[in-house]
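Undergrad: below: sequence and its predicted model.
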Amino acid sequence: MDLGLKDKVAIVTGSARGLGAAMVQRLAEEGAKVVVTDIQREGAEATTAKLKQAGFAAHCVVGDITKAADVQRLVDETVATFGSVHVLVNNAGAPRDKYLVKMAEDDWDLVMNVMLKGAFLATKAVMPKMIEQGWGRVINISSRAHFGNPTQANYSAAKAGLIGMAKALSMEEGRYGITVNCVAPGFMDTEMVQALSTYEVIKEKAIAAQPIKRAGQPSDIADAVAFLASERASFISGEVLHVTGGRYG
């Protein structure tokens, strides 16, 4: 199926590794020109080099998504390199899981700044270009955690906020041919999760709670993002696509 993404320009925040790296890979496979951006220079440059070696059009911009100047530089460099920006995936995240009584103010602020402020800054920066060209896709990476998880008051609040933001912006920007949606992953078998000392326990509990009895893979999220970024999803906006193996609450 042709998703209509050939030569579209896509920025994926937090794309040095994990879900973000899978997203840029999938979008590149569909013919998009992709911008890898992350605060982690080594990982971002390695992911970009891998894409280029495979023959894809890719560019790397290292920066802090919580800094307005860095975000504007990201967008300006994207337009200078590839001519425009058509797709923005707000994927950057920074979990700091603790029970509320042990959660420091910095734990709250970091999660909110990376996920919500970062999505606000990035979306605001790309919107004028999308409005000008009359076409755009903004995809916020939320989480099943928007329903709530213990030890994740900050994370759950931020992920729920991304959904509210998407619904509001879908109403604002639809007149310009711009859709705004969310993907909400469930348990994903990523490098970050695999590195946890409790990985096997977490995985077992998650799969037990899912109707589909396997761990989610980064490619599952990348496929959902590619669909929502495509022409095939042009009449879908303000929605949340749960990719959770059937688990919701």
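TA: Everything's here; your move.
Undergrad: could you use CA atoms for every contact and neighbour count after this?
TA: Will do.
Undergrad: and the residue of the chain most remote from its centre, how close does it get to Pro150?
TA: Distance to the chain centre peaks in the chain at Val101, reaching 29.3 Å (criterion: C-alpha atoms, centre = their mean). Between Val101 and Pro150 the distance is 12 Å, computed by C-alpha to C-alpha, to the nearest Å.
Undergrad: OK, contacts around Ile139?
TA: Neighbouring residues of Ile139 by C-alpha atoms under 8 Å, 6 or more residues apart in numbering: Val87, Leu88, Val89, Asn90, Ala166, Val180, Asn181, Cys182, Val183, Val225, Leu228, Ala229.
Undergrad: what's the local residue count around the fifth one?
TA: It stands for Ala166. 22 (other C-alpha atoms under 10 Å).
Undergrad: tell me if I'm right that it and Val183 touch.
TA: No: look at Ala166 against Val183 with C-alpha atoms under 8 Å: they stay out of range, at 10.5 Å.
Undergrad: any common contacting residues for the two?
TA: Ile139, Asn140.
Undergrad: how far away from the center of its chain is stretch 148-164?
TA: 15 Å (C-alpha atoms, centre = their mean, to the nearest Å).
Undergrad: what's next to that stretch, contact-wise?
TA: 95-100, 107-108, 111-112, 115-116, 119, 140-143, 145-147, 181-182, 240.
Undergrad: report the buried members of those.
TA: Buried members of the contacts of stretch 148-164, counted by 16 or more other C-alpha atoms under 10 Å: 95-98, 107-108, 111-112, 115-116, 119, 140-143, 145-146, 181-182, 240.
Undergrad: and Ser170, how many residues sit next to it?
TA: So Ser170, with other C-alpha under 10 Å, has 20 neighbours.
Undergrad: and it, what does it touch?
TA: Neighbouring residues of Ser170 by C-alpha under 8 Å, 6+ apart: Ile178, Thr179, Val180, Asn181, Ser237, Gly238.
Undergrad: for the last one, which non-adjacent residue is spatially closest?
TA: Looking back up the chat, that one is Gly238. Computed as C-alpha to C-alpha, 6 or more residues apart in numbering, the closest residue to Gly238 that is not its neighbour in sequence is Lys167, at 4.4 Å.
Undergrad: try it against this one:
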Amino acid sequence: MSEAQQVTLVTGGSSGIGRAICEALLAEGRTVLNLDIRAPDWRHERLISLQADLTRQDQVEAIARDIAARYAVTALVNNAGATRPGSIDSATMRQLDDVVGLHLKTPITLVQALLPALRACGHGRIVNISSRAALGKPERIVYSATKAGLIGLTRTLALELGGDGITVNAVAPGPIATELFRNSNPEGAPQTRRILDSIVVKRLGTPEDVARAALFFLAPENGFVTGQVLYVCGGTTLGVAPI
């Protein structure tokens, strides 16, 4: 590898939850590689940003090869995502293709490319950002299906890679106050009010709430937790998610 520094790779780190995760990792002193469709409007001396359309498999494969050749990635956060709201009546195959690319193809492609470095360090960490919607959510047919698939991917990778010292876990956020959430749930709209009323702790989550959960799974010393899903949801999964 031409650049020897060990880095944590975060997809979709330019804004929202991904940015909060990047900033938390940078605060720990890590070097962070952000892979997003657009460049961030913020800077840090240890932040390296690359751009690619993660719904395009050809671009993902090319950038994955480049990252694997240049960096020793010891931790990976598969965060990039898109909601594509719609019911079964309105969902299109183009929408499905896009979110399958973001939520499933990109994580698998990146894991395959980065496995040598993840194995070599002896404490590789993979965190997949799923969603509370994986348990079912109206008007999110393609989103919930692929986020549920990401949980299945998490559990299987944990079984396959545990012997290499690599842990694989998922964080599943509930309602988080991001631009993505606001676009789908305008302030004052009836569905937004229903969401707020359903939150046990009576507030929306913040990107930093999710980042703190991700940092727990990413810590090199937390090697005895793998294959798990942590719902960061303000209690909205109570009575829904299994124990």
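TA: Now that the structure is in, tell me what you want to look at. These figures come from a predicted structure and were not determined experimentally.
Undergrad: picking up where we left off before, which of the buried ones among the contacts of stretch 148-164 of the first structure fall in strands?
TA: Asn140, Ile141, Asn181, Cys182, Val240 (DSSP state E).
Undergrad: distance to Arg41 of the first structure for those - can I get that in TSV?
TA: Below are those laid out as TSV (distance: C-alpha to C-alpha, whole Å):
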residue	distance to Arg41 of the first structure
Asn140	23
Ile141	22
Asn181	28
Cys182	27
Val240	31
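Undergrad: in the first structure, what stretch matches the longest helix seen in the second structure?
TA: As assigned by DSSP state H, the longest helix anywhere in the second structure is helix 141-161. Mapping helix 141-161 of the second structure onto the first structure (TM-score structural alignment) gives residues 153-173.
Undergrad: now that stretch on the second structure. Mean distance?
TA: On superposition with the second structure, the mean distance recorded for stretch 153-173 of the first structure (mean C-alpha distance after the TM-score superposition for the first structure) is 0.5 Å.
Undergrad: what is the burial count for Gln53 of the first structure?
TA: Neighbours of Gln53 of the first structure (other C-alpha under 10 Å): 10.
Undergrad: any idea which residue sits dead centre in the second structure?
TA: Short answer for the second structure (C-alpha atoms, centre = their mean): Asn79, at 2.1 Å.
Undergrad: now do the same for it: its match in the first structure.
TA: Alignment note (TM-score structural alignment): Asn79 of the second structure maps to Asn91 of the first structure.
Undergrad: doesn't Gly18 make contact with that match?
TA: No: with contacts counted by C-alpha under 8 Å, Asn91 of the first structure stays clear of Gly18, the gap being 10.4 Å.
Undergrad: contact partners for Lys205 of the first structure?
TA: Contact partners of Lys205 of the first structure, counting by C-alpha under 8 Å, 6+ apart, are absent.
Undergrad: from Gly174 of the first structure, how far off is it?
TA: Taking C-alpha to C-alpha, one finds Lys205 of the first structure at 40 Å from Gly174 of the first structure.
Undergrad: now do Cys60 of the first structure
TA: Cys60 of the first structure is 29 Å from Gly174 of the first structure, by C-alpha to C-alpha.
Undergrad: which one's more surrounded, those two?
TA: Cys60 (23 against 18).
Undergrad: map the more buried one onto the second structure.
TA: When the second structure is aligned by TM-score structural alignment, the residue opposite Cys60 of the first structure is Ser49.
Undergrad: Lys50 of the first structure: helix or strand, and which one exactly?
TA: Take DSSP states H and E as the rule and Lys50 of the first structure turns out to sit in helix 41-53.
Undergrad: next SSE after that helix?
TA: Later in the chain than helix 41-53 of the first structure, the nearest helix or strand by DSSP H and E is strand 58-62.
Undergrad: after that next one comes which helix or strand?
TA: helix 68-82.
Undergrad: list of residues touching that following helix?
TA: Contacts for helix 68-82 of the first structure (C-alpha under 8 Å, 6+ apart): 9, 33, 35, 37, 59, 61, 63-65, 84-85, 121-122, 125-126.
Undergrad: of those residues, closest to Val24 of the first structure?
TA: Nearest to Val24 of the first structure among the contacts of helix 68-82 of the first structure, counting by C-alpha to C-alpha, is Val35 at 7.6 Å.
Undergrad: who's in contact with that closest one?
TA: Contacts of Val35 of the first structure (C-alpha under 8 Å, 6+ apart): Val9, Ala10, Ile11, Val12, Val24, Ala58, His59, Cys60, Val61, Thr78.
Undergrad: could you check how far the residue mapped onto Lys213 of the first structure from the second structure is from Ile166 of the second structure?
TA: Alignment note (TM-score structural alignment): Lys213 of the first structure maps to Lys202 of the second structure. Distance check for Lys202 of the second structure against Ile166 of the second structure: by C-alpha to C-alpha, it reads 36 Å.
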